[in-house]
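Student: predicted structure and sequence below. I'll ask about it afterward.
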Amino acid sequence: MSVLKWEPYVSVNTMDELLALAYAMEQEAASGYSELSSRMRKEGRPDLAGVFDRLATEERQHVDNVTNWSHQVSGKQPDQSQISWQVSDVFDDEGAGTIAPELLNGYRAFSMAVRNEERAFVFWTYMAARAPTNELREAAETMAREELGHVATLRRERRLAFHKQRTASRRTDFAWDEMELRLSEQLEVAAARGTDVEGARLRELARQARMRADSLARSPLGRSPLLQNTPSGRPLGMAALCELLLDCYLDFGERLPTELERNRAQKFAAAAVHCLTAIR
């Protein structure tokens, strides 16, 4: 179960505040997924835009449910001015707003959504435990049960996305030296299009990528589980390829058996960070 980045140390004191808080959290999630949908559509990923559209629609339904509840309780819309403190770190796009779109897929999107709903569930269980009245405790428990139901639904969607991805996957094992050579070629192409200063910097990064390729051809790092979730069927662009290499090198830097191998992977990771900074 995903946990909050912080433990709530205050409680809600009125139904108006609880419903306003629930409204704000659901609205934040709906807006977050809508923004991700717009980005994916702009980046040429209508498949993922559709996934985030579905998630945004679900969250807007949750917003409507809270609004209806508020009308039943007080006869009015949730009033966010009733919230006496700032809640944060419940909704998290986990880098989906900045990561190269080529590295995203439906399974990863639904996994993010599952973790967001799990955090919301944990949040409301904290609120129930700290509720000063039975009415507020029962209301917070109702919200927690709702979020747990969302978790179950999204986990089913995630399983379907996993099997769909697994069936459609056509990727074979990546060769590390080939990946670095591909990055080098893309950097050279970008260098030819840039200014003299930019071109010189990118050509130096391409040279470093070829050196890593040569090192990896002589002594590969091994297999990385991170490659199993890499979307198939589309070539990786320069930024996406660099991000993928960085993630794998960081993973190797933590788990390879010898210190010498870990240091080598960490050195490659540092170089990938510099490369990614230059091309973004």
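Tutor: Done, it's in.
Student: contacts and neighbour counts: CA atoms only from here.
Tutor: Noted.
Student: could you tell me how far the residue lying farthest from the centre of the chain is located from Thr67?
Tutor: Ranking residues of the chain by C-alpha distance from their mean position (CA atoms, centre = their mean) puts Gly75 at the top, at 37.6 Å. The gap separating Gly75 from Thr67 is 10 Å, by CA to CA, to the nearest Å.
Student: equivalent analysis for His274, please.
Tutor: 48 Å.
Student: more neighbours: the two, which one.
Tutor: Neighbours were counted for His274 and for Thr67 using other CA atoms under 10 Å; Thr67 has more, 20 against 12.
Student: which SSE is the more buried one in?
Tutor: If you go by DSSP states H and E, Thr67 is part of helix 46-74.
Student: chain center to that helix, what's the gap?
Tutor: Computed by CA atoms, centre = their mean, to the nearest Å, the chain-centroid distance of helix 46-74 equals 20 Å.
Student: show the subsequent helix or strand relative to it.
Tutor: The helix or strand immediately downstream of helix 46-74 is helix 106-130, counting by DSSP H and E.
Student: which neighbouring elements make contact with the next helix or strand after that next one?
Tutor: Next along the chain after helix 106-130, taking DSSP H and E as the criterion, comes helix 134-168. In terms of contacts (3 or more CA pairs under 8 Å, 6 or more residues apart in numbering; DSSP states H and E), helix 134-168 is packed against helix 15-42, helix 106-130.
Student: buried ones in the shortest one?
Tutor: By neighbour count on 16 or more other CA atoms under 10 Å, the buried set for helix 106-130 is 106-128, 130.
Student: what sits up against that helix?
Tutor: Residues outside helix 106-130 that contact it (CA atoms under 8 Å, 6 or more residues apart in numbering) are 1-4, 8, 10-12, 48, 51-52, 55, 90-94, 136-141, 143-145, 147-148, 150-151, 154-155, 157-159, 161-162, 165.
Student: this is the comparison structure:
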Amino acid sequence: MRNTPLLTSTPTHAVKDLAELYAIALVQAECAATSYDRMAASLTDDSDHTKEPVRCVFETLREREQDRVAEIRLRRSTLARKRSVSEVPPAAIENLVPEQELTELADSSLSTPFQAWAISVRHRQRAFVFWTYVAAYATDPELRIAAETLAREALTDADLLRRERRLAWRAERAAKGTDADERNFGEMSSAALIESLLLKEIARWAQVLMPPERERLLSSSGVATADLAAIGAELPGLPDGDTPAEVPRRVVRYAEQLTSMYLDESDRATDQAELELAQTLASSSIARLARLRAFANSLRH
């Protein structure tokens, strides 16, 4: 399971309209294009041709992001004139291509095309997570559909880039004479256990809530009332030294773990069916996590 989240901070700013949504998407695409362009330029050295394959990858990535910029501008141009321009709050922008990742790769004498493609996959995975959060927070159907479209496009891009990464990985492993299909199993088998623990903690949480808040929790978590009642009847008391305040924190922590597991599994998938299942689970898990966080925060105010 990944040690750090894909996003440095999860989106908490509710996008208010399509103009703002496209403004955010445009800034993100422009920043990515600029970052990839700088990387390609930094790897241009007439005296050192070993980094030429890596430079070519970043040139390709820059061109892809430039195409994305043009596409987003086209979509924004279809909005009514008064809705086409929007100021983007700085807090709403997530850097999808962190400079630290690029700097580490540029400074390494052992950088490879596989590492470059891996950065691009993480970039589009971050976009998928970001826009899934935006869709989860959206109250306007039109806005939610637009955010879901951007999330779905990010998934498609990640799939294409993942294939390039896999080809680069195979080429590297073949050059070293090692197995290119080594995999680390076990994540999905433990996800079922975490899902069970999450369900039990949600049932514990529901027991201390008033009916209106209990219904909101059920809606946030996607748990049916009948299932909750059955689980609640079998729950033991809180562990020694535990307090009711710990329960919401465990709920969010388990939801975070599951999101990370499903994202990791989609990254390791080797066939289309496995990939689609993991991506569906990841999308649902991200939306659930966003709702549970929002619900927990609402109870604190």
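Tutor: Received it, and whenever you're ready, just let me know what you need. Computed from a prediction, not measured in an experiment: that's the story for all the values here.
Student: export the helices and strands packed on helix 134-168 of structure 1 to TSV and tack on distance to Leu187 of structure 1?
Tutor: Listed next are those as TSV, based on distance: least, CA to CA, whole Å:
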stretch	distance to Leu187 of structure 1
helix 15-42	23
helix 106-130	28
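Student: the helices in the stretch 201-301 of structure 2, which residues?
Tutor: With DSSP state H, counting those that start in this stretch as the definition, the stretch 201-301 of structure 2 shows helices at residue ranges 211-221, 225-234, 246-268, 272-300.
Student: taking helix 141-176 as reference, get the angle to the longest one.
Tutor: Inter-element angle recorded for helix 272-300 of structure 2 and helix 141-176: 130 degrees (by axes from the mean of the first three to the mean of the last three CA atoms, to 10 degrees).
Student: and the residue nearest the centre of structure 2?
Tutor: Central residue of structure 2 (CA atoms, centre = their mean): Val129, at 2.5 Å.
Student: and that residue? What does it align with in structure 1?
Tutor: In structure 1, Val129 of structure 2 lines up with Val122, judged by TM-score structural alignment.
Student: and its match, how far from Glu28 of structure 1?
Tutor: Taken as CA to CA, the span from Val122 of structure 1 to Glu28 of structure 1 is 17 Å.
Student: kindly report the same for Leu187 of structure 1.
Tutor: Using CA to CA, which is the criterion applied here, Leu187 of structure 1 is 38 Å from Glu28 of structure 1.
Student: of the two, which one has the most company?
Tutor: Neighbours of Leu187 of structure 1 and Glu28, each counted by other CA under 10 Å, are more numerous for Leu187; the result is 25 against 20.
Student: which residues of structure 2 does the helix or strand containing that one align to?
Tutor: In this structure, Leu187 of structure 1 sits in helix 176-193 according to DSSP H and E. No residues of structure 2 are matched to helix 176-193 of structure 1 when aligned by TM-score structural alignment.
Student: how many neighbours does Gly95 of structure 1 have?
Tutor: By other CA under 10 Å, neighbour count at Gly95 of structure 1 equals 9.
Student: contacting residues around whichever residue in structure 1 pairs up with Ala19 of structure 2?
Tutor: Under the alignment (TM-score structural alignment), Ala19 of structure 2 pairs with Asp16 of structure 1. By CA under 8 Å, 6+ apart, Asp16 of structure 1 lies in contact with 70, 74, 78-79, 82.
Student: so which of those residues persist in structure 2?
Tutor: Among the contacts of Asp16 of structure 1, the ones still in contact in structure 2 (both residues aligned by TM-score structural alignment, their matches' CA atoms under 8 Å) are 70, 78-79.
Student: buried ones among those?
Tutor: For the kept ones among the contacts of Asp16 of structure 1, a burial check counting by 16+ other CA under 10 Å picks out 70, 78.
Student: may I see the kept ones among the contacts of Asp16 of structure 1 arranged in JSON lines, with distance to Ala209 of structure 1 as well?
Tutor: As requested, the kept ones among the contacts of Asp16 of structure 1 are exported to JSON lines (distance: CA to CA, whole Å):
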{"residue": "Ser70", "distance to Ala209 of structure 1": "58"}
{"residue": "Pro78", "distance to Ala209 of structure 1": "55"}
{"residue": "Asp79", "distance to Ala209 of structure 1": "55"}
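Student: what count of nearby residues applies to the residue nearest to Ile83 of structure 1 when sequence neighbours are not counted?
Tutor: In this structure, Ile83 of structure 1 finds its nearest non-sequential neighbour in Glu17, 5.3 Å apart by CA to CA, 6 or more residues apart in numbering. Neighbourhood size, Glu17 of structure 1 [other CA under 10 Å]: 21.
Student: surely Glu17 of structure 1 touches Trp85?
Tutor: No. Glu17 of structure 1 lies out of contact with Trp85 (CA atoms under 8 Å); the separation is 10.0 Å.
Student: so what corresponds to Thr57 of structure 1 in structure 2?
Tutor: By TM-score structural alignment, Thr57 of structure 1 lines up with Glu63.
Student: quick one on the thing from earlier: and the gap between the residue nearest to the centre of structure 2 and Ala146 of structure 2?
Tutor: Distance from Val129 of structure 2 to Ala146 of structure 2, by CA to CA: 14 Å.
Student: now do the contacts for the closest residue to the match of Thr57 of structure 1 other than its chain neighbours.
Tutor: Among residues not flanking Glu63 of structure 2 along the chain, Ala33 sits closest, at 7.4 Å (CA to CA, 6+ apart). Listed by CA under 8 Å, 6+ apart, the contact partners of Ala33 of structure 2 are 61-66.
Student: need the counterpart of Ala144 of structure 1 in structure 2.
Tutor: Here Ala144 of structure 1 is matched to Ala151 in structure 2, going by TM-score structural alignment.
Student: just give the number of residues close to its match.
Tutor: By other CA under 10 Å, the residues close to Ala151 of structure 2 number 25.
Student: contacting residues around it?
Tutor: Counting by CA under 8 Å, 6+ apart, Ala151 of structure 2 touches 127-132.
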